[in-house]
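have a look at this fold, sequence not included:
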């Protein structure tokens, strides 16, 4: 993740939850907060224990991290993203998850589609 780092500290999560805006569809909730003093974007993940055992949760987190790696150059720099996955994600294929995540990211206004290369 060159220009995308991980959001790990609880206080950082709380700042995004309190000051950021949320956008959602049936599969994901995404909180977004533009940070003026940052040059790179940060990603925080939340996958509930209701989603399954540790293997399933880590599997979902790996998928989401990989999606963000691929979309990093299309994200607004200096933005914090927190992605919360919902239950339907458990049974989705990678391509379906990516399409759903892109849908929510477009709602945020912090995602820039490439000219004529929309997935």
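Structure's in. What do you need? Note that the structure is predicted; figures quoted are calculated from it, not measured.

drop to CA atoms for contacts and neighbour counts, all remaining ones
Will do.

count of neighbours near residue 41?
Using other Cα atoms under 10 Å, the number of residues around residue 41 comes to 23.

need the contact list for it.
Residue 41 makes contact with 3-5, 75-81 under the criterion Cα atoms under 8 Å, 6 or more residues apart in numbering.

quick one: buried ones out of those?
4, 75-81 (16 or more other Cα atoms under 10 Å).

among the residues you listed, which are in helices?
Using DSSP state H, no member of the buried ones among the contacts of residue 41 falls in helices.

reformat the residues you listed as CSV; add distance to residue 61.
Shown next, in CSV, are the buried ones among the contacts of residue 41 (distance: Cα to Cα, whole Å):
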residue, distance to residue 61
4, 15
75, 19
76, 21
77, 22
78, 22
79, 19
80, 17
81, 14
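
alongside the first one, take a look at this:
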């Protein structure tokens, strides 16, 4: 993902946690925060040390980034999304991660209407 399409600063994460709307399933929690005057959506990732070692955490983040990239044409622009991976995400392969994220996004009505 390009640098400008990522949530990086702690302040931005905290704002999403406090003011954003959250929705979740067993593997992921997603916070959505509308941003005025923002053309694209931005993604922030958080994977706790409880989930696994550094190799596993980085693998989960790569899977999430790729899944979001593949779903990007369906996601509503103009929002910040912070995705938090829970412990069960460590045992999933890419296709399961993508399926689970799709489910969470549908629950949160993140996808564009057709």
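Yep, that arrived. Being a predicted model, the structure only gives us computed values, none of them experimental.

once they're superposed, tell me the TM-score.
Once superposed, the chains reach a TM-score of 0.93 (TM-score structural alignment, normalised by the length of structure 2), with 113 aligned residues with a Cα RMSD of 1.5 Å.

any idea which of the buried ones among the contacts of residue 41 of structure 1 is the one closest to residue 23 of structure 1?
Checking those against residue 23 of structure 1 by Cα to Cα gives residue 81 as the nearest, at 10.8 Å.

do you know how far the closest one is from residue 99 of structure 1?
Distance, residue 81 of structure 1 to residue 99 of structure 1, using Cα to Cα, to the nearest Å: 17 Å.

now do residue 16 of structure 1
Taking Cα to Cα, one finds residue 16 of structure 1 at 24 Å from residue 99 of structure 1.

cool, and residue 39 of structure 1?
According to Cα to Cα, residue 39 of structure 1 and residue 99 of structure 1 sit 26 Å apart.

related to what we said a few turns ago, looking at residue 16 and residue 99 of structure 1, which is more packed in?
residue 16 (21 against 13).

isn't the more buried one up against residue 34?
No: in this structure, residue 16 of structure 1 is not within contact of residue 34 by Cα atoms under 8 Å, at 9.1 Å.

ok so, going back, out of the buried ones among the contacts of residue 41 of structure 1, flag the one nearest to residue 11 of structure 1.
Ranked by distance to residue 11 of structure 1 (Cα to Cα), these are led by residue 80 at 12.8 Å.
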